[in-house]
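A.B. asks: here are the coordinates; sequence isn't available:
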């Protein structure tokens, strides 16, 4: 069956789930709001410019999770999604996901955010399959480190290729929706790329390549 692939941040939701989670951690006292959020903004600015080393962001953003149990974090994530993320789903994103579902296509979210956020957020849209940055767990507690290939830039292409092989799927007829220049490697790899609320670099590339451009 054909695949419908979706980036998450600024594509399905109006915001970045990692930065919003940082703000939520400040609210519940897991981080010092001032310094931590300032650093988060600095790193996310680099992401928007296509200059971020994702390893740097993950080392920074996962530090508050180190030593916390998977269950403790998951409980807060559920509260966070209900309070912060649910209101940010684009209405057109919901309609588009449903349209692909009704066409019998298999849905997959592939995001450069951490899996402990991405997977439950995708589940709120009824999307069971999700690829994201996986975290190391030892003794039921997060270490603050990542494992495996990061789903960022070319890493998305590699992780997706591994998933396709494991699932017996192909990219024949596949579409991919994204807002970011950082997703150009994967957008170029699918037959039906769609630029959603694109940044300036992606918009220009999409225009020149004749890709669909949509505003949600």
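C.D. replies: Nice, I can see it. Model, not experiment: these values are computed from the prediction. Numbering: from 1, shown residues only.
A.B. asks: only C-alpha atoms for contact and neighbour calcs from this point on.
C.D. replies: Fine.
A.B. asks: ok, how many other residues are close to residue 152?
C.D. replies: 23 (other CA atoms under 10 Å).
A.B. asks: From residue 190, how far off is it?
C.D. replies: The gap separating residue 152 from residue 190 is 16 Å, by CA to CA, to the nearest Å.
A.B. asks: In contact with residue 79, which residues are there?
C.D. replies: With contact set as CA atoms under 8 Å, 6 or more residues apart in numbering, residue 79 has no partners.
A.B. asks: So it lies in a helix, does it not?
C.D. replies: Yes - using DSSP: H, G, I helix; E, B strand; the rest coil, the assignment for residue 79 is a helix.
A.B. asks: so how far is residue 121 from it?
C.D. replies: 11 Å.
A.B. asks: Same question for residue 213.
C.D. replies: Remark: distance between residue 213 and residue 121 (CA to CA) = 24 Å.
A.B. asks: Who has more neighbours out of those two?
C.D. replies: Ranked by neighbour count (other CA under 10 Å), residue 213 and residue 121 place residue 121 first, with 27 against 18.
A.B. asks: which element follows the longest helix seen in the chain toward the C-terminus?
C.D. replies: Longest helix in the chain, counting residues (DSSP state H): helix 33-48. Counting by DSSP states H and E, the element after helix 33-48 in chain order, helix or strand, is helix 54-62.
A.B. asks: separation between the residue most central in space within the chain and residue 210?
C.D. replies: Centroid-nearest residue in the chain: residue 111, 2.6 Å away (criterion: CA atoms, centre = their mean). To residue 210, residue 111 is 24 Å away according to CA to CA.
A.B. asks: Contacts only, for residue 163.
C.D. replies: Applying CA under 8 Å, 6+ apart, no residues qualify as near residue 163.
A.B. asks: Look at residue 199 and say how many residues are nearby.
C.D. replies: By other CA under 10 Å, neighbour count at residue 199 equals 16.
A.B. asks: let's bring in a second model and compare:
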């Protein structure tokens, strides 16, 4: 079956420019890419058990009281502190290892087929993700995509400052990035497609002519069905709560640290 069969305008003979925009965590790959990077950073002693305990407390607070702007800011600040003073080259090297050892095998075959189909149709393919830029750009390069827009940690002279450039790439920032990328490509958003798994992707999905929910969490699934959007589930197994859901929900997707509680709290 044609991977783009649900997107007729993108398989037509039209020569109009078109773009496809993909979220990463739980859309392209199973789980949260930032978690696997954080796991390797922990193994290399970038942070300590007391950091894990603190992130555990924030995760519990999220589950009990929901997302809070101040809590998200605190988690983001502490996560950035983990890499403050480290070099960009060091993180890029670790990211390459994580991709080879873990991430490549976690890419959903169906999602990989969609990326390939868009590229073969001559479309620009962009990853639009809250994951760190170092991971987003690496995945885009390995998939042969046009590029990635992601969360950017500030560097000076190749060293991380512990601050962000702008804000996390999610919600309205994703929608704005998509608009800018389409404009740069000379494409009308009505001719573009977007793929996402959560309500954090909703504004991005609503901004294009051909939205598609991939492995959607419950709220997005309901919305997609109401709007009669295509829904694709590439997962072979399902659980009530994935690591990616915890990270995205807690607003800590930058480095995936909250999820480490599950693996290391007892270690």
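C.D. replies: Done, it's in. The shown structure was predicted, so the numbers you read here are calculated from the model rather than taken from an experiment.
A.B. asks: Superposed, what's their TM-score?
C.D. replies: Scored against TM-score structural alignment, normalised by the length of the first structure, the superposed chains reach a TM-score of 0.89; 215 aligned residues with a CA RMSD of 2.5 Å.
A.B. asks: just to revisit the earlier point, which parts of the longest helix of the first structure are buried?
C.D. replies: Residues of helix 33-48 of the first structure classed as buried: 33, 36, 37, 40, 43, 44, 47 (neighbour count, 16 or more other CA atoms under 10 Å).
A.B. asks: Once you drop chain neighbours, what's closest to the fourth one?
C.D. replies: To tie it back to what came earlier, the one meant is residue 40 of the first structure. residue 19 (6.7 Å; CA to CA, 6 or more residues apart in numbering).
A.B. asks: From residue 5 of the first structure, how far off is that neighbour?
C.D. replies: Noted for residue 19 of the first structure: a distance of 22 Å to residue 5 of the first structure, by CA to CA.
A.B. asks: for residue 162 of the first structure, same thing?
C.D. replies: In terms of CA to CA, residue 162 of the first structure sits 15 Å off from residue 5 of the first structure.
A.B. asks: Settle it for me: which of these two has more neighbours?
C.D. replies: Counted by other CA under 10 Å, residue 162 of the first structure and residue 5 do not tie: residue 5 has more neighbours, with 30 against 12.
A.B. asks: Next, count neighbours for the aligned partner of residue 44 of the second structure in the first structure.
C.D. replies: The alignment partner of residue 44 of the second structure in the first structure, by TM-score structural alignment, is residue 28. Residue 28 of the first structure: 11 surrounding residues under other CA under 10 Å.
A.B. asks: Please, where are all the helices along the first structure?
C.D. replies: Counting by DSSP H, the helices of the first structure are 17-27, 33-48, 54-62, 70-80, 91-102, 115-124, 154-167, 184-187, 200-209.
A.B. asks: Point out the other helices and strands that the longest helix of the first structure packs with.
C.D. replies: In terms of contact count using 3 or more CA pairs under 8 Å, 6 or more residues apart in numbering; DSSP states H and E, helix 33-48 of the first structure is assigned the packing partners helix 17-27, helix 54-62.
A.B. asks: thinking again about what came up before, verify the stated contact: the residue nearest to the centre of the first structure with residue 10.
C.D. replies: No - counting by CA atoms under 8 Å, residue 111 of the first structure stays clear of residue 10, with 10.8 Å between them.
A.B. asks: What's the match for the residue nearest to the centre of the first structure in the second structure?
C.D. replies: Using TM-score structural alignment, residue 111 of the first structure pairs with residue 129 in the second structure.
A.B. asks: got the contact list for residue 154 of the second structure?
C.D. replies: For residue 154 of the second structure, the contact set (CA under 8 Å, 6+ apart) comprises 160, 161, 162, 163, 164, 165.
A.B. asks: And it, what's its match in the first structure?
C.D. replies: Going residue by residue (TM-score structural alignment), residue 154 of the second structure aligns to residue 136.
A.B. asks: How much space separates the closest residue to the match of residue 111 of the first structure other than its chain neighbours from residue 75 of the second structure?
C.D. replies: Leaving aside its sequence neighbours, residue 129 of the second structure sits nearest to residue 150 (CA to CA, 6+ apart; 4.9 Å). For residue 150 of the second structure, the distance to residue 75 of the second structure equals 18 Å [CA to CA].
A.B. asks: Likewise for residue 202 of the second structure?
C.D. replies: Here residue 202 of the second structure is placed at a distance of 23 Å from residue 75 of the second structure (CA to CA).
A.B. asks: on that earlier part again, tell me which residue of the second structure matches up with the residue nearest to residue 40 of the first structure.
C.D. replies: Per TM-score structural alignment, residue 19 of the first structure is aligned with residue 35.
A.B. asks: Its match and residue 260 touch, don't they?
C.D. replies: Yes - the pair residue 35 of the second structure and residue 260 passes the contact test of CA under 8 Å, sitting 7.1 Å apart.
A.B. asks: So which of the two has more stuff around it?
C.D. replies: Per other CA under 10 Å, whichever of residue 35 of the second structure and residue 260 has more neighbours is residue 35, with 23 against 20.
A.B. asks: So that one versus residue 96 of the second structure, what's the distance?
C.D. replies: Counting by CA to CA, the gap from residue 35 of the second structure to residue 96 of the second structure is 15 Å.
A.B. asks: With residue 170 of the second structure instead?
C.D. replies: Taken as CA to CA, the span from residue 170 of the second structure to residue 96 of the second structure is 24 Å.
A.B. asks: Good, we can wrap up now.
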